[in-house]
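K.L.:
only geometry, no sequence info:
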C-alpha cells in the first residue's frame, strides 16, 4: 500500500504528534502505530468518494436471499464438524450510559432476570451440548468495559463454553486546536482516550494473540455481532454456505423499513461489493439513499469472516476502511476521534457476499422502547433464544415512542407494574408523567399524553384500543 501523501505542513503536524504519542506510557507500540496510521490517512484527505453513476444494485449472487440457502447438514456428526470451525465474537465495548446504567451494556437484564451476556452464554452452551462441539465465545471489550467484564465472566466458569476476552485498541483523543494528544494536556483519566470503533476488531484480534490461538485450534470462521442484538444467534445455514462456497466475508442485511432509512446498505461498485453509508452520500442524493425503493436493504452488523483472510489482510495492512470523524468536547476542549466500522471491510475480502436474512435476526435493544418490546408478550424465551409470538400476524413490530421520563432503565421499570400485552398493538406514544398498572392490554394506535404538571395513572386491567388519552376521563 502506498503511504499517504501529505503537505509539508501536515507532515510536520504528524511528526510532532508522533513524538507526543511515543511518550505516552499507557498504550502499546501496536496501538501507537495504528493511531498514527489512521491520522496519516485522515490528513492525506484519503476519502472514499463514491461516483454515484457507478453504483449498481447487487444481484442475488452478491446479496444471497436467505431462503435460497441449502439446509444445514442433517447428520449431527457433520454439524459438529461445521461448528468446530466456528468462533462467536460479541462486540462488548459499549456502556449502558444512554439507558442510565453503569458498566457494560451487556449486563442489562433483558428478560426473566437474564442479561444479554447470560443469554449469549446459554445459547452457545446449548449448541456445544447438543452437538458435542466446542464453539468458543470471544468478547471484545474496550478499556471502559474491561474490568467489569472480567469480574462478570467469572460467574460462567462452570459453563460449557470457553470464554476469551480481549481489548480493542485505546487511542488518545486528538485536540483540534493544536493537534496534540489530549492525555499529554493533563487529561490523564479515561476521558483522554477513546476506542476507535468496531472496525478495530480485525487488528485487535491479531494484536491480542487470539487470532493465532484460534487458527492453531483449527477454527476457520468468526461470527461477529453486537452484544445487544438479541437476534444475532449462530445460524448453521449461513455457516454451511460460507464454508462450501469459500466466501471470506458475509454481511447479514435485512429489508429496510422507514425506521432504518439511515442504515448503511450494500452496493456493487467497480466489480466489488461495498458498504455505502449515509456519510458518503453526496447531499443531492441523500433522499434517494433514504428511499426504500432503490436501496431496499440495510446492514444489521451481523458479520461473518474467514480467520485466515483476516490474518492475511491485517498483516498486509490492507484494511483501509473509511474513516468516520467523530467530534466531541471534553472539559471544554474540542477533540476529534477517528473511527472505523467493521462492515466497511467487506470490499477488501475475496468472494465477499451479503445475505438477505429475515428481520428476526435483527433485534437490537438501543433504548427502553426496545426493552418494552422484548419484555412483553410479543416474545418468549426458549433455551436462551428470544422467540417472537406467532399470535402476532403483523410481520412488523409495533412502533413505540416513550418520553424522557422512561429513558433510564430504572425509571422505565418503576413506571410499569407489569409490562402491558402488546401483541395487537400498532403504535404507542407516551408523553409526560405516565404510570402503568398491572395487566394492561394495548391494541391498535394508542397515544397517552399527561398534561404538564399532572400525573396520569393507567389503572390495572385497562384495555386501550385506538385511543388518545389526555386524562383519567379518557380511559
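P.N.:
Ah, there it is. Keep in mind that what you see is a predicted model, and the values were worked out from it rather than measured.

K.L.:
switch to C-alpha atoms for all contacts and neighbour counts from now on
P.N.:
OK.

K.L.:
first-to-last residue distance for stretch 364-373?
P.N.:
10 Å (C-alpha to C-alpha, to the nearest Å).

K.L.:
structure B:
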C-alpha cells in the first residue's frame, strides 16, 4: 500500500515544474521515510540526564584572551545565519517578521546588521550575515536588504526548499491537483537549513572564505548575539555541533530538551513523548533545560553529512486545513540534527541569550525600560533585581502590532513588575508605572483609560473608581 502511494506521488511530483530536481528528490526522500514507518521511537527507560561534559555549564567555559588580533582570528572563522522564513501574520503584520519594528524605529533586521557591523568595526573582522528565506519572504527580503547596500558587511540571502502540500485523502501533491498558488506549497521547517545551504552554493562559498563555523538563530531572538566564549570553546574542543540550552521555567514546558540516549546527545521534543510521560516531560524537575534554537555548527561537518545524505532528522507531521482541504506537511527541525554530528554538545547559557518576540506581550517587554539598545545589542536594565522577566498577558485587543502600539501613549515602566493581565478595551496614558501584580479588566462595552503618570502597584482595576 505504502509503495503504491509513493509511486503515485513520485510520478505526480516529477511533473511539477515550479521546483528544482534537488527539491523534488528531497521531498520524495522525506515522504518515503514517513510512509516506511521506520521512524525510531524513543524508549523512555533509555533516557538519561546529560552530564556536565555533554551539557556544559556556561560559567565553566574559559574566556578567550582579550587580544584584538586573537579575537579577529576567531571572528574570521565565523558566519552568522538568521532564520528569516517566517511571516509576521500572527502579530497582524504582512511580510517577513524580521521587519517588525522592535524599538526606536529599529527592526529585528536593523539590530542584527548593527550588531555585526559593530563587531567587524571593533575587531577589523569580516563576519558575513546570511538570511535563509522561504518562498514566502524571499521577494520582500531582497527589497529590504537594499537599504543595507552601503553597509560594511557582506549580506547573503538564499531560499530554503519549497515542498508541495499533500492532499491528505488522496496522498497527492496539491499543486498537481491544480493548486498552483502559494497555498499549494510549504517550507519544510528549519531542519532544511543544511541541504539548503549546500544546494544554494553558500556552504562552499563560506568554506572558500576560510569560515569554519556558522551561528544559526531565529531572527526574532534578540538575545542571540555572537558569543566569543562559545566560539572559542568549540574551536578548542573540536565540537562539530553545539546547541544553546537554558534553564526551563513553567513558560517553556513545551520546548525541546537535550537527553543522553544510547550514548549520544539527542533532542527530545514533546511530539516524541509517549502520552503517559507528557506530564513528566513538562515538569521542570526532571527536564531542567530547553532548546533556545541558538545553534553553532561546523561547516565542514555539514558538507560531509549532507553529501552522505546522513541527516535523517525526526519527521514532524503537520496536518492542516487550508481553504477547506485537509493537507499534510512533513517538516524537520535543525536541533534534531545534533545526534548526527561528532563531539556534539549543549551549553547551558544564561537566560539573557533567549529573548524571543513571539507576541505583542514580548514586544512590550523589549520596548519598556527593562531594556536598552546600544549598537544593536539589547541589554537588560541592571535595576531589575529579579532574574526572570515579568509575566505579561494581553487580551485579543492587543494582539496585532498596530492595535498594541495605538493603545499605549508610552510603554509603562515595568522594572518592578511581577505580572500584568489586561483584558477588554483598555488604553494606557503616558508615564505610567506598574509594580508588583497588576490586573486590569475593562467591563464589556466600556472603554477604560489609565490616566497619564499613574503608579499602579499590586492593583486590581475594573473601572476608574479603582485608581
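P.N.:
Good, I have the coordinates. Bear in mind the structure is a predicted one, so any value in this text is a computation, not a measurement.

K.L.:
care to give me the TM-score?
P.N.:
Superposed pair, TM-score by TM-score structural alignment, normalised by the length of structure 2: 1.00. Supporting alignment: 467 aligned residues with a C-alpha RMSD of 0.5 Å.

K.L.:
next one: the residue in structure 1 that residue 125 of structure 2 lines up against from residue 162 of structure 1, what distance?
P.N.:
Under the alignment by TM-score structural alignment, residue 125 of structure 2 pairs with residue 133 in structure 1. According to C-alpha to C-alpha, residue 133 of structure 1 and residue 162 of structure 1 sit 11 Å apart.

K.L.:
these two - which one has more neighbours?
P.N.:
Between residue 133 of structure 1 and residue 162, counting by other C-alpha atoms under 10 Å, residue 133 is the more crowded of the two (21 against 16).

K.L.:
for that one, list the residues it contacts.
P.N.:
When contacts are counted by C-alpha atoms under 8 Å, 6 or more residues apart in numbering, residue 133 of structure 1 touches 80-81, 83-84, 127.

K.L.:
any chance you could map the strands in the stretch 101-250 of structure 2?
P.N.:
For the stretch 101-250 of structure 2, applying DSSP state E, counting those that start in this stretch gives strands covering 101-103, 106-107, 129-133, 155-159, 163-164, 166-167, 172-173, 185-186, 213-218, 241-247.

K.L.:
between the contacts of residue 133 of structure 1, which is nearest residue 220 of structure 1?
P.N.:
For residue 220 of structure 1, the closest of those turns out to be residue 84, at 8.7 Å, with distances computed as C-alpha to C-alpha.

K.L.:
ok, the closest one - how many residues close by?
P.N.:
As a burial measure, residue 84 of structure 1 scores 21 neighbours (other C-alpha under 10 Å).

K.L.:
do the same with the one 5 residues further on
P.N.:
For residue 89 of structure 1, the tally of surrounding residues (other C-alpha under 10 Å) stands at 23.

K.L.:
looking for the alignment partner of it in structure 2.
P.N.:
When structure 2 is aligned by TM-score structural alignment, the residue opposite residue 89 of structure 1 is residue 81.

K.L.:
on the three-state scheme, its match is what?
P.N.:
In three-state terms, and counting by DSSP: H, G, I helix; E, B strand; the rest coil, residue 81 of structure 2 is strand.

K.L.:
distance of it relative to residue 35 of structure 2?
P.N.:
As defined by C-alpha to C-alpha, residue 81 of structure 2 lies at a distance of 32 Å from residue 35 of structure 2.

K.L.:
list the residues that contact the equivalent of residue 421 of structure 1 over in structure 2.
P.N.:
In structure 2, residue 421 of structure 1 lines up with residue 413, judged by TM-score structural alignment. Contact analysis of residue 413 of structure 2 by C-alpha under 8 Å, 6+ apart lists 368-370, 431-434.

K.L.:
next: residue 156 of structure 2.
P.N.:
128-131.
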